[in-house]
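>>> Please work out how this folds:
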Amino acid sequence: MVKTLALRLVVVLLTSVSAAAQTVTMQTVTIYGTVRDRVSGEPLPSATVSVLSTKIGAVTDKQGNYRIEALPIGEYQIRVSVVGYEPEVKRLVISATQQIDFALKPLSVERSEIVVQAEREKAILQESSQAIATLSQAELDKHRGQTLGETLRELPGVTILQTGPSISKPVVRGMHSQRVLVLNAGVRQEGQQWGAEHAPEIDPFAAAKIEVLKGAASVEYGADAIGGVIRVEPRPLPIDPQLKGELNLNLFSNNAQGAGSGLVEGKLGEHIGWRVQASYRRAGDAAAPQYFLNNTGFAELNFSILTGYKADWGEISVYYSRFSTELGILKSAHIGNVTDLVNSMQRLQPFFTEPFSYAIDFPRQSISHDLISLRANVQTDELGKVQINYGYQQNVRQEFDAHVPLGTDRSRRNIPAFDLTLFTHTADIRWNHHPVGNFLGTVGAALTVQSNHNLGRTALIPNFSATTAGIFWREEWVSENWTLNAGIRYDIRWQSASPFGSSRIAQQLARGEIPNRQTFQTVTGALGAIWQFASEWSLALNAATAWRPPSINELYSDGVHHGTAQYEIGNPALGVERSFGLDATLRHIGQRTRLELSLYRNAIENFIYLFPQVEPVITIRGAFPAFAYQQAPAVLYGVDGFFEWKVTETLQLYSSLSLVRAWNEARHEPLINMPSDRLIAGVHLDLPEFFGTEKSYLEISTTLVRRQDQYPRLEVPSVLPPTVSDPEAYQFYVQNLTLPPAGYGLLNLSSGTEFSLFGRRATFVISIYNVLDQRYRDYLSRYRYFADDAGRNVIVRWQMDF
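Presented below is the predicted three-dimensional model:
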């Protein structure tokens, strides 16, 4: 059945391409194309395309695309303009349908880039019924060299789940991992993301734009988008025939990290563009304010290649990226027995506080991720726009233990305890039909095929295979002050597991005592509305259902998870998560002020969570806190947003707020591991030009995190477990498993400037994070039982174009 479905989808894809190619040859007088920034290559929304001496024209959409139909044959002057750019006029003889692209030059005036970005954000924010946070290339340049989670952590509604200073993953409105879908170059990122310490394998230098869509988005993106979507886009195909490049160099004081990236791009002839990019990061032990976090260094090497062909009928591109890293796991997180575990939780410093080192010792991880993305966009006269994407990914994750059984050769530590290889194929097709009256719409289909293989000494999860297929339809009705949208989707997933290893659950699988094959299917829907009730104000409402089947680790885990230093126990009886979410977003964009405030409520049936057990597990590798997967109805609700005020032409104040509340309705208590309340406030000052510098600034901000007081309490059982030999230490262990650390406040500084060096643009930025070297432990840090978070970090970034 799965093979038949896959074959049918391939036939549909090939048929669509054939139909599109035939339609392109039709001789009708229509012009269409894309308007881009000549420097960055980014699309320009809300640009006006006018056919001079006529009343014919169009406005570009949020992808920078425009289309003008029913244009009489003749010679015309076509003018394109948008705020912050020099207008461009082309004189052309139009005798048949053709694609006409424009690349506008930014105005050479102070703050023009910020003006253009404001217009771009205005177009995006007022066209979505859900809250969207966007980081442009200019904003990303201020965070180059950091992980995806660290890059996004200052956005409202986004926090990070951290496993030491080198591993962080984004948390969107209290949800992460399989509940937040990451799209990388149009392909859904698949890389053992079920692990709390399994961060997205994405080069921090490769992204040109990142968008975070907050809230359920299953209609358009399928399962796993129950909490939101993070879209990571590389730079578009080069449109400038001149050979160009960019160099980035970063230095981090806290862990003596050095990071660098190089990029070269150009064009071959009229239609072919290409780009090659590579980056390297190397870091040693991170430093808490009073000691080093031993064995937290890492080494990372990444590269990517993009090439594509662009013609009148559209564009096709091929993108390949490789991410590879080796990183250490905090040595003090792996404890030998319960007494030492309790002592470690009570200590002000970890057991191991050795001098700084770049060495990566055991326990450690080695990860590689290969991605191939094939994308085709075909613009036709009759069908509209057809988008076809195919992705292939191979993720290899090896985790090396710090211990081996007694009497075993120590060299066996070089054999991975876990050795997982995940293969993923994804394919999707989308048809964006031409406007029908006030209606715009998209019809699409998607297919994902996966297989996972164990090769290590032990196993946390079994071998498995999974196939997911879905179809959706989404329509939007647009008028002057109202935008209404609705969508519906059907998904089905087949997955099967085969036993590997000798764990209890593996043996039950082998004996057929628990099911190894499952089929999940559902229908999801969404309704949205945007009302622009004033020139500078709009109100967006969204209601959506979403779903997520239980993942393999939630069903079948049974063993020590080395990266998080905990013993995880799966639950084969888990059912499908289903959610119903409501969002309301108020937006304001004025001449000097900007505001976005979102209220949301997400009711989730069968919410799956990892809950601590009162008895730790003793293994041959040591003593580990035990966590078991459970399921209960839950409600998550909260508020997030930002406010910006341009007090003068050079002074700007800003703030953002994130609050989440989550309630376990079965246990009548808060859900565990929800983000603490967070407030960010800052001052941005533009500095005068001097000695050839421009766009200089100084920024001061503070991050205030409230102690989490919404957490479940554990009770010491009346009958102690037989493994407990120290009742007092055991009582401390149980009472502190869920106890949050104190709240904290951090002061941050940043200053940067641009200048000309050898006739080329160069940027210099220096930032200081945690200026006062404050000691703290974040509630979402997986190492908060053992050590403080990292202290002061001075970051120097240098970028140069050539």
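
>>> From now on I want contacts and neighbour counts done on CA atoms only, so please keep to that.
Will do.

>>> Now do stretch 371-382: distance to the chain's middle.
For stretch 371-382, the separation from the chain centroid amounts to 23 Å (computed by C-alpha atoms, centre = their mean, to the nearest Å).

>>> go on, stretch 460-472?
Taking C-alpha atoms, centre = their mean, one finds the center of stretch 460-472 at 21 Å from the center of the full chain.

>>> wait, what's in contact with residue 652?
Counting by C-alpha atoms under 8 Å, 6 or more residues apart in numbering, residue 652 touches 644, 645, 646, 683, 684, 685.

>>> Most widely separated two among these?
Maximum pairwise distance among the contacts of residue 652 (C-alpha to C-alpha): 13.1 Å, between 644 and 685.

>>> And the residue nearest in space to the middle of the chain, how far from residue 136?
By C-alpha atoms, centre = their mean, the mean C-alpha position of the chain lies nearest to residue 230, the distance being 3.9 Å. Residue 230 is 14 Å from residue 136, where distance means C-alpha to C-alpha, to the nearest Å.

>>> Could you tell me which residues touch both of those two?
By C-alpha under 8 Å, 6+ apart, residue 230 and residue 136 have these common neighbours: residue 210.

>>> wait, doesn't residue 418 sit right on residue 456?
Yes. At 4.6 Å, residue 418 counts as touching residue 456 under the criterion of C-alpha atoms under 8 Å.

>>> One more sequence to fold, the one below, so I can look at both together:
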Amino acid sequence: MSKYMIALLLLCSAVMSYAQKNFTVQGTVKDSDNHSLISHAKVSIGNTSVVSDAQGAFSLKLNEGDYAVVVTHPKFDEFKESLKVDKNLKLEINMEHRAEDIETVVLNVKHRTPGAMIVSSLDKDLITRNAASNLGNLLTNISGVNGLKTGNNIVKPIIHGMYGSRIAILNNGVKMAEQEWGIEHAPNIEIGNYQHIDVIKGASALKFGSDAIGGVVLLEPAIYPKKDTLEGSIILNGQSNGRGGGVNVNLLKLWKNGWAINTNGSYNKLGDLKAPDYGLMNTGLESSSFNFGIQKKNAHRGFSLDYYLTNQNIGILRASHIGSPQDFYEAMNAPRPIFERDFSYDIDNPRQVVEHHLVKLNAYNDFKNFGKLSLTYSFQYNHRQEYDIRRGDLNALPALDMELITNQVNINHLLTRGNWSLESGIDGTYQNNYSDPATKARRLIPNYDKYAAGIYSIFKYKFNPKWNAEASARYDFNRYDVYKWYDTSDWNNRYADLYPEFKVKESANRTLTHPILDYHNVSFNAGVEYKPSAAFNLKFNYSKVSRTPNIAELFSDGLHHSASVIEVGDMSLKNETGNQFNLLLESRLNVLQGLQISLNPYFFYTRNYINEVPTGVQNTIRGVFPVWSYQQIDAKMYGADLDINWKLTSNITYKGRASYLYGQDLTHDVPLILMAPANVSNTIEFVKPEWNNFYFSVNNRQVFRQNRYPYNPVYITLYDGQGEAYEATLDLSTPPKAYNLWGLQAGVDIYKNFSVGVTVNNLFNTNYKDYLNRLRFFSYEMGRNIILNLKYNF
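Next up, the predicted model:
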């Protein structure tokens, strides 16, 4: 009997057990940020575990009951949730990235994976080591990027031969509006505010505007983890050349719920800089910055408020402002600047004083089926004053005083579905410029309102692990509503027959006009990426570009004081159009500890390219200045960038980069002006983390002479000692000689939170002139500079 009872109990137990296990729990594991499927995630429900497959799917058989669900993956935070199983279930598990990986995630959210775009980056370590530098000089650490200088403290980035309005600089996602058309208008940026800086070469990033045909500079602040902490840093630097330095203080408060408050302030002061054999009078600098941000963010929704303020007071080399044709000729041919003084911290005229405010509001929400929708509004106020050498009480007045107010709004939608994504958006901009007549000088830039609107769409498709493709298109509308005074003779000679409807009235020898100019631009881009293995990558993109002339190209009329030139615009300029091709070849080879080689050839053919060239010299009541005029031509540019990163041993790395650029004015069959000469940079770096993160590097930069340039001689009349007139030639065209510079850099952590670094630029105190410095006619570049950098983290 007992045998039958035992058998019956076993049968009942089996039936009950079968009934309890009659439920299936299946689902998918996804990235909460972009909804992509996650493979190799471990899904544990109770004591049963399974790993998600290549499609992120999993399936388990479970008894009825209450369970704890735990999902883990090396790149994501652990997922935990309670689950009641009383029927068949289908789950969708969304995982968030680990705090240490979130920076990469958010970068990809902003411009996704680079795809066919060619992107180079500068990380936080490099930014910190060069804390005493400015943005323009810092970006020259990237191949294909050079600096267009006005002296030594004003540097604008050049990407593949293009600069000014053709380069967009985005500060935390906001396109800077700071009278960027000016060659000597340095970006109002404090580099210490940013975690990394990305440079997109070429016109492929249509999301950021159709005018950025040269490239885009993305200034990215840090992305904060979710944790309760208060932390900060203090960076001090001092430098021998200029006998000055700066301080940068950062304070950050974080909470686990996603709230964060960040504030940062800096101050920099330099006196007169020094060339190897003499001082450079009035080349001091005083600048300060402050920024504040508050945010609450997670992968699905968030908002932020950011405020940035920068102030700059920059001296302009005194020897570049000359009083007569005779002085101008002598200054260009003198072995030393014609104005010198003992070292001083004073910043006298000529100088420029710039104040810039930026406020950004951003909010986003990631809807489960609709996609991610974000809204950004920004306000910018830029006040630029340029002081010239003037007589009497006028010397205390700025010769140029402009206030630029810019309002921008962007609505962006991103939809990601497995192997494809679609990003679309609209932009709107209203800009008002006021040139104060209280300067008692002719306005270089007139009063105007600018209205702009744009719409764009970017489609990306992943065919398989080896092939990616993308296509984008953009339409822009721009309107200039301008009030401008012309000399009546100039108006009658140049524009009266073409634009009679713009004339408002005449007064004395002046004519008031009211031009309203509309421009339409259509641009598109297509690119592919092929990555057959981890050792090789190929990218190719093609862009059809169209750019609206900027306000200076259309309406400049007078002395640009801090540039020491007279600029003449042309209201008849048309849209600048072109075709651009970019190729990137990357290879990783197992040579020693690893060799990486990257080659980026490019080609750009453009119609109606707007080119500024010297066309003469003009004698004014404030001195003698070269005249530069805007002309429209057909042109082509091509070149290549080479990058090599070779890890020779576990501690020693060689880094090399080289760039070549060819530019040709096809209309006049002459070389383009201000094309960067070929250059090669080499660095050997020794790093020993076990020695308190010790590093030491030696770098060399060879810049070759630019032998391709347009020769535009300017003829002036001078008088000899007997008062006899004779004709002399001013050579504003011929580039200087090649030069070779050496430098050193070293650093170590003294204590856990305290580090020290030393940089030596122009180690051998070499005399040289840079072709891309507009003041090269009057002095050599600055000599040796020893920089001490101290950083304390708390």
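
>>> Show me where the stretch 651-794 of the second structure has its strands.
652-665, 670-671, 679-688, 694-703, 714-719, 725-730, 739-751, 754-761, 785-793 (DSSP state E, counting those that start in this stretch).

>>> Give me the angle between the fourth one and strand 739-751.
Between strand 694-703 of the second structure and strand 739-751, the angle formed by their directions is 170 degrees, by axes from the mean of the first three to the mean of the last three C-alpha atoms, to 10 degrees.

>>> for strand 694-703 of the second structure, packing partners?
Applying 3 or more C-alpha pairs under 8 Å, 6 or more residues apart in numbering; DSSP states H and E, one finds that strand 694-703 of the second structure makes contact with strand 679-688, strand 739-751.

>>> That strand maps to which residues in the first structure?
Aligned by TM-score structural alignment, strand 694-703 of the second structure falls on residues 696-705 of the first structure.

>>> picking that back up, aligned partner of the residue nearest to the centre of the first structure in the second structure?
Residue 230 of the first structure maps onto residue 217 in the second structure, by TM-score structural alignment.

>>> Would you check how far apart its match and residue 355 of the second structure are?
From residue 217 of the second structure to residue 355 of the second structure the distance is 21 Å (C-alpha to C-alpha).

>>> Residue 182 of the first structure and residue 203 of the first structure: what is the separation?
Taken as C-alpha to C-alpha, the span from residue 182 of the first structure to residue 203 of the first structure is 13 Å.

>>> And residue 696 of the first structure, by the same measure?
For residue 696 of the first structure relative to residue 203 of the first structure (C-alpha to C-alpha), the value is 28 Å.

>>> thinking again about what came up before, possible to save the contacts of residue 652 of the first structure as CSV with distance to residue 480 of the first structure and neighbour count?
Output for the contacts of residue 652 of the first structure, formatted as CSV (distance: C-alpha to C-alpha, whole Å; neighbours: other C-alpha atoms under 10 Å):
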residue, distance to residue 480 of the first structure, neighbour count
644, 27, 19
645, 28, 17
646, 29, 16
683, 36, 17
684, 35, 18
685, 37, 17
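
>>> List the contacts of the aligned partner of residue 797 of the first structure in the second structure.
Mapped onto the second structure by TM-score structural alignment, residue 797 of the first structure lines up with residue 789. If you count contacts by C-alpha under 8 Å, 6+ apart, residue 789 of the second structure has them with 129, 131, 235, 236, 237, 238, 756, 757, 758.
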